[in-house]
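In: Okay, predicted coordinates and the sequence, questions at the end:
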Amino acid sequence: MTIQWYPGHMAAARKKAEEMMASIDVVIELVDARLPEASTNPLVRQLRLQRQRPCLKVLNKADLADPRVTRAWIAHYDGQEGMRALALSCRNAAEVARLPALCQNLAPHRNDNVKPLRMMIMGIPNVGKSTLMNALLKRRLAKVGDEPAITRAQQTTQIGPRQWITDTPGLLWPRIEHPSDGLMLAASHAIGRNAMVDDEVAQFLAGVLLARYPDLLARRYSWTAGALSALDPLGVIEAIAVQRGLRLRGGVADLEKAASVLVQDYRSGLLGRISLETPTTRGEMLLGTDRCAELSAAH
C-alpha cells in the first residue's frame, strides 16, 4: 500500500509559502535526522530554487538518529550549492541559538542596517518547526504538539534588531512517489493516523531494524541473537506480542498492539539511535526506481 496524506489546508499553505518566498532571504528547512531525504518536501526545494534562495538544512531530532549516518548526511548536503547543513535537537536552546548566525552567513548582503535578514522555517508536519520557533524566541509563541499539522497559519516575528523569522504550517506534497518514503514518514509520525496501517508500518520498521540494527532489537526485547536470527518482520511483531503478553480473547497474539509497541519504541528513542535511510540506501532506492521505470517503458 502507498501511503498518501494531503489535508486540504496544505494546498492553501503551499500557495502562501510561495508568495512569502519572494520576500525572504534564507530558507531554514527542517527535516527528520532519521530520514532526511524522505522528510524533504520536493515542493520546498522547488520553491526556493525558483527564487534562488539559499537553504540552511536542519536535521532535527539528531539525538534519536544514528550519529554515524547523520555525519554522512551532513557531508552530503554540505556538498550542494547554496546549502549548509546542521544536525541538532530543537529542544536544545544552545544549539538552536546558532541558527541566525548561520543564516546570516548564507545571506551576507543582509548584514547591514538597511534591510533586515528575513528567514522562513519550512518542513513537513511534526518535524519540530514550532519547537524551533519557540526556542529562537525564548518564549512560547507557536503551538506545539505530538501530532502532525498542529500549525495552520504563518507567523512572522522579530528575533533580533535586524532579523525576522516566519514559521509556516507543515507541508507534505500531493503524491508521495516512493512507497518506502510514506512508510518512513508514517513510522516517524509525520502522517496522520487516518492515512496509515499500523501493522504495515511496523513490519517495514522491523525489516529495517533486522537488516541494520538487530542488536538494538535484541537488547530492547531481551532476545538472544539466535532467537532473533530466526525472525522475519512479521515474526518480530509476533515475538513482541509474546514477550509483552499481548493477547486477544482466546489467547491469540494481539498483533495490532504489538505493532504499536514497536512503532512507539522507535519514535520515543527507547530502541536506541536509529536512522531509517543513509545516502547509500537512498541512492540504491532511486537507482532501483529508475531501472523499474526503464523496464516499464521498454515494455
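Out: Now that the structure is in, tell me what you want to look at.
In: Every contact and neighbour count from this point should use C-alpha atoms.
Out: Noted.
In: hey, where'd the strands end up in the stretch 1-150 of the chain?
Out: All strands of the stretch 1-150 of the chain, identified by DSSP state E, counting those that start in this stretch, fall at 26-32, 55-60, 83-87, 117-123.
In: If you count contacts, what does the second one end up packed against?
Out: Just to be clear, that refers to strand 55-60. For strand 55-60, the contact count by 3 or more CA pairs under 8 Å, 6 or more residues apart in numbering; DSSP states H and E identifies strand 26-32, strand 83-87, helix 99-106 as packing neighbours.
In: what does the shortest one give?
Out: Using 3+ CA pairs under 8 Å, 6+ apart as the contact test, the elements touching strand 83-87 are strand 55-60, helix 67-78.
In: right, and the ones you listed - which one's nearest Pro169?
Out: Proximity to Pro169 (CA to CA) singles out strand 55-60 among the helices and strands packed on strand 83-87, at 16.4 Å.
In: if we look at that closest one, which residues are touching it?
Out: 26-33, 36, 48, 77, 82-90, 102-103, 106, 127-128 (CA atoms under 8 Å, 6 or more residues apart in numbering).
In: likewise stretch 255-266?
Out: Around stretch 255-266, the neighbours that count as contacts under CA under 8 Å, 6+ apart are 187, 198-199, 201-203, 205-206, 237-238, 240-241, 246, 271-272, 274.
In: Kindly report the same for stretch 8-18.
Out: For stretch 8-18, using CA under 8 Å, 6+ apart, the contacting residues are 47, 152-153, 168-172.
In: longest single helix anywhere in this protein?
Out: Using DSSP state H, we find that the single longest helix of the chain is helix 279-298.
In: quick one: the nearest residue to Ser23 once chain neighbours are set aside from Asp167, how far?
Out: Distances taken as CA to CA, 6 or more residues apart in numbering place Arg118 nearest to Ser23, at 7.6 Å, with adjacent residues excluded. Counting by CA to CA, to the nearest Å, the separation of Arg118 from Asp167 is 11 Å.
In: Structure two is appended below for comparative analysis:
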Amino acid sequence: MHFQWYPGHMTKAKRMMQENIKLIDLIIELVDARVPLSSRNPDIDELGKNKARLIILNKSDLAEERWNEAWTEYFKKKGFHVVKVNSRKGGGVKSVQSVIQEACKAKIERDRKRGILNRPVRAMVVGIPNVGKSTFINSLAGKAAAKTGNKPGVTKGKQWIRLNKQVELLDTPGILWPKFEDQTVGLRLALIGSIKDEVLQTEELAAELIRFLAANYPGVLENKYTITAAPDPYVMLGRIAESRHCLVRGNELDTEKAAMLLMDDFREGKLGRLTLEYPQTEEA
C-alpha cells in the first residue's frame, strides 16, 4: 500500500508559516506520542532555525509510559524542551506555560536589557494533521479558541490567540510534507489517522496493525475481542468480525466493518497504551 496525501491547502499553509516566522520567538511542535518521530514534519526544523523549540508529546495517555520517558530523553538530548500532554483530559497542560517561559528565557533577558518589558512571547503552534493542535490550544487557553475535529484538515487558516499577558499563540493548519521517503512513516501516519481514511484501504491498514501488534504486543487482540491467535492477519480480521457480529446479508463476515472497528478502537486507546515506534531503533 502506497501512502501519500498532500492537498493544495497545505502548500498555502506552509507559505503562510514561512511568512510569519519572523514574528515568532518559539515554535511549539505537537507530535503524537505513539509515533513521535514519524509525526514530525521534517520541514519544521528548517523553518525553525534559530528559534526556541518546544516539543509537546501529545496523546501521551495513549502511548506506553516507559516509551514516553525514552522519547522525552531523546528529544532533550537534541536540545528541545519537552512536555508530555494529554490535551483531551488536560494532563500536563498546566506545566506548559512555565516551560514556555523557560524556553524563551534568553529572549526575555535580551528584551529586559534593551528596556523592553512585558512583551509577550509569541509562539507558533505547528504539527501534522490530527495530532491534536486545536484541542491542545483550547486546553491551554481554557476556552474554545480554536476549531477542533477528530479528522485531519479542520484548521484551514491562521489565527492569533492571546493566552495571557505573557504568551500569544499563532495557530496554524496541520501540514504534511509532499513526499514520504520512507513508506513506514506513511503507514504509521495512516494508523494514527493523520492521512484521510478515504484515500486508504481500511482492511490493508488493519492487517498492518494486526501484524505489528502480533510482533510487539502479543495477546492484546485476543484479550480484547475474545478470539484465538492466527498467523494470518486477514484470518484475525475475520475472527474479530465474527466476535463483534460484523455481518453483511446472508450472514457473511463484514471484514471491512471489522477493520474500521479495530482502527477506531486503536485510535481511541481501547486496546490499551501502545507505542508504534521506539527511539533506539531510530538512532541505530
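Out: Alright, I've got the coordinates. Keep in mind it's a predicted model, so treat the numbers as computed, not measured.
In: TM-score them against each other, please.
Out: Between these two chains, after superposing, the TM-score reads 0.92 (TM-score structural alignment, normalised by the length of the second structure); 277 aligned residues with a CA RMSD of 1.6 Å.
In: Take the helices and strands packed on strand 83-87 of the first structure and write them to a markdown table, including mean neighbour count and distance to Ala253 of the first structure.
Out: A markdown table is the format used below for those (neighbours: other CA atoms under 10 Å; distance: least, CA to CA, whole Å):
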| stretch | mean neighbour count | distance to Ala253 of the first structure |
| --- | --- | --- |
| strand 55-60 | 25 | 36 |
| helix 67-78 | 16 | 35 |
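In: Alignment lookup: Arg68 of the first structure to the second structure.
Out: In the second structure, Arg68 of the first structure lines up with Arg66, judged by TM-score structural alignment.
In: picking that back up, looking at the strands of the stretch 1-150 of the first structure, which is nearest to Asp232 of the first structure?
Out: That would be, of these and by CA to CA, strand 26-32, which comes in at 26.8 Å.
In: Give me the angle between that closest one and helix 99-106.
Out: In terms of direction (axes from the mean of the first three to the mean of the last three CA atoms, to 10 degrees), strand 26-32 of the first structure departs from helix 99-106 by 130 degrees.
In: Of the contacts of stretch 255-266 of the first structure, which is the most crowded?
Out: Ala202 (28 neighbours; other CA atoms under 10 Å).
In: what about that residue, helix or strand, and which?
Out: helix 198-212 (DSSP states H and E).
In: quick one: that helix to the second structure mean distance?
Out: Once the two models are superposed, helix 198-212 of the first structure sits on average 0.9 Å from its counterpart in the second structure (mean CA distance after the TM-score superposition for the first structure).
In: Which part of the second structure matches that helix?
Out: The aligned range for helix 198-212 of the first structure is 202-216, by TM-score structural alignment.
In: Over to the residue found closest to Met120 of the first structure once you drop the neighbours it is linked to in the chain. Which of the three states is it?
Out: In this structure, Met120 of the first structure finds its nearest non-sequential neighbour in Thr166, 4.6 Å apart by CA to CA, 6+ apart. Under DSSP: H, G, I helix; E, B strand; the rest coil, Thr166 of the first structure falls in the strand class.
In: Might you report the residue contacts of the corresponding residue of the second structure for Thr166 of the first structure?
Out: For Thr166 of the first structure, the aligned position in the second structure is Leu170, judged by TM-score structural alignment. The contact partners of Leu170 of the second structure, taken as CA under 8 Å, 6+ apart, are 122-125, 158-161.
In: I'd like the distance between the residue nearest in space to the middle of the first structure and Arg139 of the first structure.
Out: Centroid-nearest residue in the first structure: Asp32, 2.8 Å away (criterion: CA atoms, centre = their mean). From Asp32 of the first structure across to Arg139 of the first structure, the span is 23 Å (CA to CA).
In: Let me see the contact set for the closest residue to Pro42 of the first structure other than its chain neighbours.
Out: Distances taken as CA to CA, 6+ apart put Trp173 closest to Pro42 of the first structure, at 7.4 Å, once the chain neighbours are dropped. When contacts are counted by CA under 8 Å, 6+ apart, Trp173 of the first structure touches 6, 41-43.
In: in what helix or strand does Trp173 of the first structure lie?
Out: Short version, using DSSP H and E: Trp173 of the first structure is in no helix or strand.
In: Return the distance of stretch 17-27 of the second structure from the chain's centre.
Out: 21 Å (CA atoms, centre = their mean, to the nearest Å).
In: tell me which residues in that stretch are buried?
Out: The neighbour-count check on stretch 17-27 of the second structure (16 or more other CA atoms under 10 Å) flags 17, 21, 24-27 as buried.
In: cool, stretch 126-142 of the first structure as well?
Out: 126-137, 142.
In: Output those in TSV; the columns should cover distance to Met285 of the first structure.
Out: Below are these laid out as TSV (distance: CA to CA, whole Å):
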residue	distance to Met285 of the first structure
Asn126	25
Val127	23
Gly128	27
Lys129	28
Ser130	31
Thr131	32
Leu132	31
Met133	34
Asn134	36
Ala135	36
Leu136	36
Leu137	39
Ala142	36
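In: picking up where we left off before, drop anything exposed from the contacts of Leu170 of the second structure.
Out: Using 16+ other CA under 10 Å, the buried ones in the contacts of Leu170 of the second structure are 122-125, 158, 161.
In: Rebuild the strands of the stretch 1-150 of the first structure as a markdown table, extending it with distance to Arg282 of the first structure.
Out: A markdown table is the format used below for the strands of the stretch 1-150 of the first structure (distance: least, CA to CA, whole Å):
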| stretch | distance to Arg282 of the first structure |
| --- | --- |
| strand 26-32 | 15 |
| strand 55-60 | 16 |
| strand 83-87 | 18 |
| strand 117-123 | 19 |
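In: With respect to Asp254 of the first structure, which of those strands lies nearest?
Out: Nearest of those (CA to CA): strand 26-32, 30.3 Å.
In: quick one: that closest one to strand 55-60, angle?
Out: 30 degrees.
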